[in-house]
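Peer 1: Give me a 3D structure for the following:
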Amino acid sequence: MTDQDSAQERVLTAAREQFGLDELRPGQLTAMTALATGRDTLAVMPTGSGKSAIYQVPALLLKGPTLVVSPLIALQRDQVRSLRHLEEDAVSVNADKSAGERNASFQALRDGEAEFLFCAPEQLARPDVLEELKATRPSLFVVDEAHCVSAWGHDFRPDYLRLDAVIEALGHPPVAALTATAAPPVRAEIVRRLGMRDPVQIVRGFDRPNIGLEVRHARGAKQTDKQDDKQDDKQDGVAEAARGGGTGIVYVATRRETAEYAELLSSLGLRATGFHGGMSRRDRERVQKAFMTGELDAVVATSAFGMGIDKPDVRYVVHADAPGSLDSYYQEIGRAGRDGAPARAVLCYDPDDLRLARFFTGGVPDAGDLARVLELVREAGKESGQGTDRRALAAATGLSPRRVTSLLNLLQQAGAVRLSTRAVVPVPREESVPEAAEEARRLAEEHRDVERSRIEMMRRYAETHDCRRVFLLSYFGEDMPGPCGDCDNCRTGRAGGEEPETPGPFQVHARVEHAAWGGGEVIRRDPDRLTVLFDTAGYRELALETVLEQDILRETPG
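Peer 2: This next block holds a predicted model:
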């Protein structure tokens, strides 16, 4: 028996005896075995496919406790409760815990009484927490909802961007990154951000065939700019979906709209309320509990609602405003139909929604600000030999702490500084401060271009006359043999029958090279166009005739 076979046997035994899992789902055994043998692992699997078991089973085979980074306190509570139900000891450390409770949690880990510790990334930025964790010698580092490294890190949860420093400070135990949603660029960013070493990547099942896909175009969106007409049509779309019955979620772009659409649904006799990140924690928890227990028919929410909400019988998810990417859209519509019964995902589309999203991606940091911050970091390194901290940099530059954090993240990507949990340290480099600042600015431009390409793919999804499911799956790098038959384009006959494979070069998954955009991979090939995911320029659509006539792409070895 090989070492791999032996590891699989131990995993299967632990899964069966400790968790009652007599049969594992596709992808689980590969991921569990990789972690049990010390390999970093990225698992992208749909909700309900057993992602939690992927780390829970090997955790029992590795000597030392397991640290689980989880974004929400409510989600941590659910995970702790689930493990205790299985008679596995688990504790959590978060802002709600008293000093005594925190100390008791760490003592339980040191004494071997608890195997699992759950915490938010912000807790790991505290030096006292990191020292306590070092003493426990974790054997497994888990990042749950790992897409937050990409989706939230730049704007909302900067501590996700420093998890790599925490992992290294703990001696780089095997890393498990788990998420239900990650397109190829997000997967690459997760691996890079977490400093994962040659990770095993398991990607399974983006298709949710029980969710019917539909787009409603705001009336007059292409003919007029009359906002009243567009808003009326969006409200009609929301109302129509809600009248279909069952529990639903309506996503909107602004806090003001949460109240407006909740009032609309209430006027239809539905029990509806709004939800957004500006509400108090108590009010947010009240709404979440009412939704989960069936006291509400619908919640109208910004994107702040949904993570950790695992309600099986959501019958519809409506977007009154188009989100800025298919990544966000797929994450949010995936909260429908988790019981496997038919559900609907309706997008009320107005191109102006995406113009606003594009506007918010326009900012690129000033090279002067980057240079000022880097100069201060280098000066502090010369004087103290230990670097400086973000608070001192903010005070010296007059920039906000959030702005300084954003600049430092870019400088770290450029290899000019190293961010630990305590300090900012310069990295010895031959390049000058202006050269390093310009490199960091270039990286910011690349990120902006990728974000804009995601917005463009959201527009293409909304405006396509082809099968929406085929389009959506191809975005995530998954093939589908033909039209689904259950999206609005298929039902109305616009998508047509199954297209025969088009012969010729640049087939799906072919590696290509472009003179300006560099290397990439063909993710979709239509009779008249190619969709290519470039490594640094994001998603681009190219007219196939132009590609062939002007020889602007060449295939490269995969």
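Peer 1: Could you use CA atoms for every contact and neighbour count after this?
Peer 2: Noted.
Peer 1: Check the gap between residue 172 and residue 61 for me.
Peer 2: 17 Å (Cα to Cα, to the nearest Å).
Peer 1: Repeat that for residue 411.
Peer 2: Taking Cα to Cα, one finds residue 411 at 39 Å from residue 61.
Peer 1: which of those two has more neighbours?
Peer 2: residue 411 (27 against 16; other Cα atoms under 10 Å).
Peer 1: How are the strands of the stretch 301-450 of the chain distributed by residue range?
Peer 2: Ranges of strands within the stretch 301-450 of the chain are 314-319, 343-349, 417-419, 424-426, based on DSSP state E, counting those that start in this stretch.
Peer 1: so of these, which one's packed in deepest?
Peer 2: strand 314-319 (a mean of 26; mean count of other Cα atoms under 10 Å).
Peer 1: Compute the inter-axis angle for that strand and strand 343-349.
Peer 2: Counting by axes from the mean of the first three to the mean of the last three Cα atoms, to 10 degrees, strand 314-319 lies at 10 degrees to strand 343-349.
Peer 1: still on that earlier bit, next, format the strands of the stretch 301-450 of the chain as CSV and append distance to residue 392.
Peer 2: Output for these, formatted as CSV (distance: least, Cα to Cα, whole Å):
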stretch, distance to residue 392
strand 314-319, 42
strand 343-349, 45
strand 417-419, 14
strand 424-426, 10
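Peer 1: how about the ones you listed, which one is nearest residue 149?
Peer 2: strand 417-419 (15.7 Å; Cα to Cα).
Peer 1: Remind me what the closest one packs against, helices and strands.
Peer 2: Judged by 3 or more Cα pairs under 8 Å, 6 or more residues apart in numbering; DSSP states H and E, strand 417-419 is in contact with helix 401-413, strand 424-426.
Peer 1: Another sequence for comparison is provided below:
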Amino acid sequence: MSRDDIATLQAALNSWPEMPDQAIGAELSDACRRTLDALRGLGTPATGWLDIAALVRQVLLTTQVTYGGDPFLIVPEIAPWPDLDQWNRVRCSAIATVDGRRLIQAEDWSPPASLLDDGVGDDLARLQVRAAYRDADPSYDNAVTADPFWRAAHGYDVYRGEPQRQAARAAVLSDGGSVIVALPTGRGKTAVAWSKALMSSVGVTIVVVPTVVLALDMERRTQDASREREQKGKPALSPLLRYAYVGSLAPDVKRQLREAVRAGTQRLLYTSPEALVSSLAAAVMECARNGLLQQVVIDEAHLVDQWGADFRSEFQTMPGLIRNAYEAAPKAAKPSVLLLSATLAQRPVDVLARLFALGDRPVDLVWGSETRTEPAFFFRNHDDENARTTSVLEAVARLPRPLILYTSTVSDAESWAVRLRAAGLARVGSITGKSGETERRSVMERWRGRTDHRIAAQTSLDVVVGTSAFGLGLDMPNVRTVLHACLPETIDRYYQEIGRAGRDGRPSLAFLCRGPGDLRIAKSLNDVSMIGDDLGWQRWRRLLMSATQAPDSHLRYRVPKSTLPVYLETGYGRSARWNVRTLTLMAQAGIIRLRVPEFTPDPNQSASAQQEARDAFYREVEDLLDFEILDGKLQAQEAWKAALGSVRGEVRAAQGHALQSLLTLATGEECAGRVIARHYAVRHGGGKFHTSPACRGCPVCRREPRRAPGIHPAEPCPSLPAPHRISDPLASSRGDDPFLFIRIDYGDDVGPLLARFAQRGAQAFSISTNLAARLQRDVRTPIIRDDPASVATLIENYSGLVVIMTSLLLEESVRQRIARGQLTYVLGPPDLPDPEKPGNLLRDTRKSITAMSALGRM
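Peer 2: Alright, predicted model coming up:
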């Protein structure tokens, strides 16, 4: 909180360059803490005049917007403090005082309200910018009662809305299939992914993340959670207390982690697609064969399409390993796959559904997609680069921190970092695709003001310049501003990047400054590299001729990725990449299915020869790829070309649509929220899934505020996927009737019966809150309690078994459920009437057994 900002900061200013000890218990905003940190470096290369001026401005506006009045601060006049012109450049008034200092007050400023820059909407624009300074946590009116398993796993009493509730339920109900979960950022996707692991005592969950920084950040969070579990007497989630399998680990630590995966004692592990399909593959397969691979989670699953078809092909080869593991696992212990993303358009959903289908089971979809309500959108077009530079520098100086400035290229990011430092900023860093792990970690610690181990530290960065490689899974909830000194190549990239601000639910600002050459760069980046028909066909035939056939299948082959096509004498290090691109394109076309190579010992060899062969295999495995031919009809050249051409057309159409959507948004032709919502509507499984529009402010809505969709869109209520294996512990008692009545004598303790149901696979219960809590304490099975206040009760919407307890009569919703033929057990008193046959008891008209008999039969 910012209640003590002005008093605390003024005391520091009065004693500067000496810095007083910070008052214990002072309630300070993040901006004030950053200003105090910056003061310590003022006069040194650590802090520039623009750093201190921009932060003082933010503290003043935070106080004014939150508490009212006309706050001011009195600052020194001498260098290295800003001079009068410099204060004016950050939109602060500076008045000389009698003691030779300056009284500083902040003035409102906003980017242009619309691209017309005609003054219409300017007042609304200023209000929308001011909202980003308000120091008040958002209030949520969409909280819903937590299920017993959610409380047991995480200690939370509520869910953040129906989308999170249904996503969490789908995750723990998943019984060996793949589920796509579209859930907005800030709705607890991590907790959803952890639930299954935390509610069981055995089993491994592998979480695939796109960046090393994210893996290390998730490791830190998991270490905190594991320590809390140990304090409650629960076992640790790793025998090594390590959770990130990354390249910087010592070989011995990697080996120990692989052994823990094999043994099933590594309950959670974060890794990359590249590590999953190479050095971790054998351990994952053995874990699966032993029935210990519980779950594979793909975080930021939209990247399977966006990155997997281009520069990180392992995103699309890893489904082969997951499929191998699924097939190798015992029938009763198949792993579940959870595909998580906040931004799923049609093409990524189609690719995920195609690549992650397991066995004969289609991929399910839990659609909780919502438009972000935090950002206010601003756009500005520039005819020359100098004008764009002026706009960006102006915005960096005047908009709230923490702030991200995005560019499209590494060279632009490096140039902007230099330009910002020359303008007076010292507290600026950069992260691009060239940044190493140590550099990324250092920038994040200096920006967040805490170490990887959550130890508080001084901030030394307020602004980070980055390319699209920066920010995935960013654990920085209070970013206030995202600037773009570029035109992103798709609306997906733009929306993901502005979503890195406002993760705390508070308003944020998104300002895109477009320059004269941006469209050309965007189109270039938008054009996904795909091999042509003739070269692709030659490459494929060479791969097939170079492949070795699996001994147990005439349709499965293994090939070195580095195989050269006939038209090349040397690959220059790029041939392997084009080979994999060709094969992933073929997999999307349904011609082949990618697999991950496994070592198969020759039973006729001696133990030493087998070990030698195994060592040779693992030396070469990163250059190997397995594939399985699916459709022989597509092996004819023309059919092959037609199939690949169709996929290329789909990719280019999707990319073109994503760029055109961004252009529609950036040129102010339509409400930004409506454009985004339309882009994130998909068709799947015969249905259409919509995203409701929301808009805090954009050029169109500032001109016509009455037509704005506002910031309270209708919240989706996703349906739960139908279970593929329905638990039915009393199948022999109910016969052909999907309904079974279980008689409970008055005063009987139903706890043991409910516990037995849960132990035999039942998870969905319509019982009292107290009974549900007791049941969860008695069993490890995740217990889901039907919430009668929900807009989609389990009784009405879940097609799996629901155990219902009633004491008076059958509700209409229960009667309709029974009429639909959905599997239902009702527990009630012996004299419960049959509502369909007045004057008759349910025990006499339907299948019925006593509670004691039910216990005995289970």
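Peer 1: Any idea what the TM-score comes out to?
Peer 2: The TM-score (TM-score structural alignment, normalised by the length of structure 1) is 0.79; 477 aligned residues with a Cα RMSD of 2.7 Å.
Peer 1: Same list (the helices and strands packed on strand 417-419 of structure 1) but as JSON lines, adding distance to residue 104 of structure 1.
Peer 2: As requested, these are exported to JSON lines (distance: least, Cα to Cα, whole Å):
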{"stretch": "helix 401-413", "distance to residue 104 of structure 1": "32"}
{"stretch": "strand 424-426", "distance to residue 104 of structure 1": "31"}
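Peer 1: Buried deepest among these, which one?
Peer 2: Most buried among these, counting by mean count of other Cα under 10 Å: strand 424-426, with a mean of 24.
Peer 1: how much does it stray from structure 2?
Peer 2: Superposed on structure 2, strand 424-426 of structure 1 shows a mean distance of 4.1 Å to its aligned residues (mean Cα distance after the TM-score superposition for structure 1).
Peer 1: helices and strands around that strand, which ones?
Peer 2: Strand 424-426 of structure 1 packs on helix 367-384, strand 417-419, going by 3+ Cα pairs under 8 Å, 6+ apart.
Peer 1: just to revisit the earlier point, right, and the helices and strands packed on strand 417-419 of structure 1 - which one's nearest residue 274 of structure 1?
Peer 2: Per Cα to Cα, nearest to residue 274 of structure 1 of those: helix 401-413, 28.3 Å.
Peer 1: Which part of structure 2 matches that closest one?
Peer 2: When structure 2 is aligned by TM-score structural alignment, the counterpart of helix 401-413 of structure 1 is residues 576-588.
Peer 1: Tell me, how many residues neighbour the equivalent of residue 431 of structure 2 over in structure 1?
Peer 2: Aligned by TM-score structural alignment, residue 431 of structure 2 pairs with residue 275 of structure 1. Number of residues near residue 275 of structure 1 (other Cα under 10 Å) recorded here: 23.
Peer 1: How about the contacts made by the closest residue to residue 275 of structure 1 other than its chain neighbours?
Peer 2: Nearest non-adjacent residue to residue 275 of structure 1, counting by Cα to Cα, 6 or more residues apart in numbering: residue 301, 4.6 Å away. By Cα atoms under 8 Å, 6 or more residues apart in numbering, the residues touching residue 301 of structure 1 are 249, 250, 251, 252, 255, 258, 274, 275, 276.
Peer 1: now residue 301 of structure 1: how far from residue 254 of structure 1?
Peer 2: Residue 301 of structure 1 is 8 Å from residue 254 of structure 1, by Cα to Cα.
Peer 1: do the same with residue 265 of structure 1
Peer 2: For residue 265 of structure 1, the distance to residue 254 of structure 1 - Cα to Cα - is 17 Å.
Peer 1: who has more neighbours, these two?
Peer 2: Shown here are residue 265 of structure 1 and residue 254; by other Cα under 10 Å, residue 265 has more neighbours (23 against 13).
Peer 1: Map that one across to structure 2 for me.
Peer 2: By TM-score structural alignment, residue 265 of structure 1 lines up with residue 420.
Peer 1: do residue 306 of structure 1 as well
Peer 2: By TM-score structural alignment, residue 306 of structure 1 lines up with residue 471.
Peer 1: can you count the residues close to its match?
Peer 2: 21.
Peer 1: Also residue 733 of structure 2?
Peer 2: Neighbours around residue 733 of structure 2, by other Cα under 10 Å: 16.
Peer 1: Next, it: secondary structure please.
Peer 2: helix (DSSP: H, G, I helix; E, B strand; the rest coil).
Peer 1: do you know how far it is from residue 849 of structure 2?
Peer 2: 8 Å.
Peer 1: what sits in contact with each of these two?
Peer 2: By Cα under 8 Å, 6+ apart, the residues touching both residue 733 of structure 2 and residue 849 are residue 740.
Peer 1: Stretch 513-525 of structure 1 aligns to what range in structure 2?
Peer 2: Using TM-score structural alignment, there is no partner range for stretch 513-525 of structure 1 in structure 2.
Peer 1: Quickly note the distance from the closest residue to residue 110 of structure 1 other than its chain neighbours to residue 98 of structure 1.
Peer 2: Nearest residue to residue 110 of structure 1 in three dimensions, chain neighbours excluded: residue 136, at 5.2 Å (Cα to Cα, 6+ apart). Remark: distance between residue 136 of structure 1 and residue 98 of structure 1 (Cα to Cα) = 20 Å.
Peer 1: same check, this time on residue 360 of structure 1
Peer 2: 39 Å.
Peer 1: next one: residue 284 of structure 1
Peer 2: 22 Å.
Peer 1: Residue 441 of structure 1 too?
Peer 2: Applying Cα to Cα to residue 441 of structure 1 and residue 98 of structure 1 gives a distance of 42 Å.
Peer 1: so what's residue 463 of structure 2 up against?
Peer 2: 401, 402, 403, 404, 405, 427, 428, 429, 447.
Peer 1: let's see 10 Å
Peer 2: 51, 396, 400-405, 417, 420, 425-430, 447, 479, 481-482 (Cα atoms under 10 Å, 6 or more residues apart in numbering).
Peer 1: can you check residue 300 of structure 2 too?
Peer 2: Contacts of residue 300 of structure 2 by Cα under 10 Å, 6+ apart are 182, 208, 209, 210, 339, 340, 341, 342, 343, 344, 472, 473.
Peer 1: Just put those residues in TSV and tack on secondary structure, distance to residue 819 of structure 2 and neighbour count.
Peer 2: Below are the contacts of residue 300 of structure 2 laid out as TSV (DSSP: H, G, I helix; E, B strand; the rest coil; distance: Cα to Cα, whole Å; neighbours: other Cα atoms under 10 Å):
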residue	secondary structure	distance to residue 819 of structure 2	neighbour count
182	strand	32	28
208	strand	43	24
209	coil	45	23
210	coil	47	24
339	strand	34	27
340	strand	35	25
341	strand	37	20
342	coil	37	27
343	coil	38	25
344	coil	36	25
472	coil	47	18
473	coil	45	19
